[in-house]
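>>> I'd like to go over a predicted model; first the sequence, then the structure.
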Amino acid sequence: MKIAEIGNIIEFKEGLQGVVEKVNENSVIVDLTYMKNFEELEMEEKTVINHKRYKIIAESKDATK
């Protein structure tokens, strides 16, 4: 299992995406405002995702909004 780094874009929970802001031992803190439809989803701006529950879709050097 590859652990995300700060700035990576990850995908989780059937298509939600976010930018990793902090990496913890067992999880990452993700900024969800990266998604274009964030306002429509009525969710908190940040969430915590366990390392087992996401996949990296863009490395930090490739991550652009």
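Alright, I've got the coordinates. Note that the coordinates shown come from a computational prediction; the quantities given were computed from them, not determined experimentally.

>>> switch to C-alpha atoms for all contacts and neighbour counts from now on
Will do.

>>> buried ones in stretch 37-44?
Going by neighbour count (16 or more other CA atoms under 10 Å), the buried part of stretch 37-44 is Phe38.

>>> for stretch 25-33, same thing?
For stretch 25-33, by 16+ other CA under 10 Å, it's 27-33.

>>> check stretch 53-60 too.
For stretch 53-60, a neighbour-count test (16+ other CA under 10 Å) marks 54-56, 58-60 as buried.

>>> okay, pairing it with this:
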Amino acid sequence: MKIAEVGNIIEFKDGLKGVVEKVNENSVIVDITIMDNFHDLEMEEKTVVNHKRYKILANNE
């Protein structure tokens, strides 16, 4: 299992995408405001995602 790093873009929970802001032992904190339809989702700006529950889409390199 590859663990995301700060700045990576990840996909989780059926298509939600976000930028990793902090990496914890078992999870990452993700900013989901990069999504075009963020305001339609009625969600908080940040969310916590377990390492087992996401896929890395883009590296921060």
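Okay, I see it. In this text, all values refer to a predicted model and were calculated from it rather than measured experimentally.

>>> which ones are touching the residue nearest to the spatial centre of structure 1?
By CA atoms, centre = their mean, structure 1 has its centre lying nearest to Gly18, at 3.2 Å. With contact taken as CA atoms under 8 Å, 6 or more residues apart in numbering, Gly18 of structure 1 is in contact with 9-11, 30-35.

>>> gap between the residue lying farthest from the centre of structure 1 and Ser27 of structure 1?
Distance from the centre of structure 1 peaks at Glu40, with 17.6 Å (CA atoms, centre = their mean). Going from Glu40 of structure 1 to Ser27 of structure 1 by CA to CA, to the nearest Å gives 26 Å.

>>> do the same with Ile49 of structure 1
Noted for Ile49 of structure 1: a distance of 5 Å to Ser27 of structure 1, by CA to CA.

>>> check Met1 of structure 1 too.
Using CA to CA, we find Met1 of structure 1 at a distance of 13 Å from Ser27 of structure 1.

>>> same check, this time on Lys36 of structure 1
24 Å.

>>> give me the next element, helix or strand, following the strand or helix carrying Thr47 of structure 2.
Mapping Thr47 of structure 2 onto the secondary structure by DSSP states H and E places it in strand 46-50. Proceeding N to C from strand 46-50 of structure 2, the next assigned helix or strand is strand 54-58, under DSSP H and E.
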